[in-house]
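Asker: no FASTA, just this:
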C-alpha cells in the first residue's frame, strides 16, 4: 500500500491508501474523488484524469508516453508538472505523493 493525497481545486484533501500497481486515476475513481472523471476508463485516450504532480515527485515517475504528451497538449491549463493519472502506477516509491486536481478537465 502507498498513501496518495489528492487535493481538489477547492482545497479539499483526500488521503488514500492504494494498492501497489493500481493507477492514481483508479484510486480516485474507486474512492469518489471529485475532479477526475476518467471518461475513457484509463485507456489514455481522453485526458479527463489530468492532475498536477507536486514537483518533488516528478523524478519518481516514468517518462510520459508519446500519447500522454499529445493528450496533455489539449488539457485546460497545462503545466510542467501535468500528468495523466491513468498513466501513473502506484509503487512503494510513491508513498506520500501529492497530486492536485485542475479546476476543470475540459
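Answerer: That came through, no problem. A quick note: this is a predicted structure, and the numbers were derived from the prediction, not measured.

Asker: contacts, neighbours, all on C-alpha from now
Answerer: Will do.

Asker: quick check, central residue of the chain?
Answerer: Closest residue to the average C-alpha location of the chain: residue 85 at 2.8 Å, with CA atoms, centre = their mean.

Asker: residue 103 is in contact with residue 7, correct?
Answerer: No - Residue 7 is beyond contact range of residue 103, at 11.0 Å (criterion: CA atoms under 8 Å).

Asker: what about versus this one:
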C-alpha cells in the first residue's frame, strides 16, 4: 500500500492509502478525489486523468510509454517533464509518498 497525496488546483490536499495493484487514477476515483475525471475508465484513451508529478518523483517513476506520450498531447497545459496520466501509474510500495497535482481543468 502507498500513501499518495493528491493536490487539487486550488491547493487542497487529499492524502489517501492506495492498495498495491491499483492505479493512481483508481485511487483517486475510489476515494472521491476531485480533479481526476478518468472519462475512459483507465484505458489510456483520453487525457482526463492528467496530473503534474512532484519534481522529486519524476525520475522515480517508470518511463512513459508511447501511448501515454501521445495522449498527453491532448491534456490541458502538459509539462514535458512532470505530466503523467494517472491511469498509467501502477501503485506499489515504491510509490509511497508520491505527490501529484491536478491541472486547472481536464479537457
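Answerer: Done, it's in. As the structure is a computational prediction, the values presented were derived from the model and not from experiment.

Asker: any idea how far the residue lying closest to the residue nearest to the centre of structure 1 once chain neighbours are set aside is from residue 88 of structure 1?
Answerer: Nearest non-adjacent residue to residue 85 of structure 1, counting by CA to CA, 6 or more residues apart in numbering: residue 25, 4.7 Å away. According to CA to CA, to the nearest Å, residue 25 of structure 1 stands 8 Å off from residue 88 of structure 1.

Asker: neighbour-wise, which of the two wins?
Answerer: Ranked by neighbour count (other CA atoms under 10 Å), residue 25 of structure 1 and residue 88 place residue 25 first, with 25 against 19.

Asker: am I right that that one is in a helix?
Answerer: Yes - with DSSP: H, G, I helix; E, B strand; the rest coil as the criterion, residue 25 of structure 1 is assigned to a helix.

Asker: quick one: stretch 21-31 of structure 2 to chain centroid distance?
Answerer: Offset of stretch 21-31 of structure 2 from its chain centre (CA atoms, centre = their mean, to the nearest Å): 9 Å.

Asker: what residues does it touch?
Answerer: By CA atoms under 8 Å, 6 or more residues apart in numbering, the list of residues contacting stretch 21-31 of structure 2 from outside reads 6, 16-19, 34, 36-38, 42, 49, 85-92.
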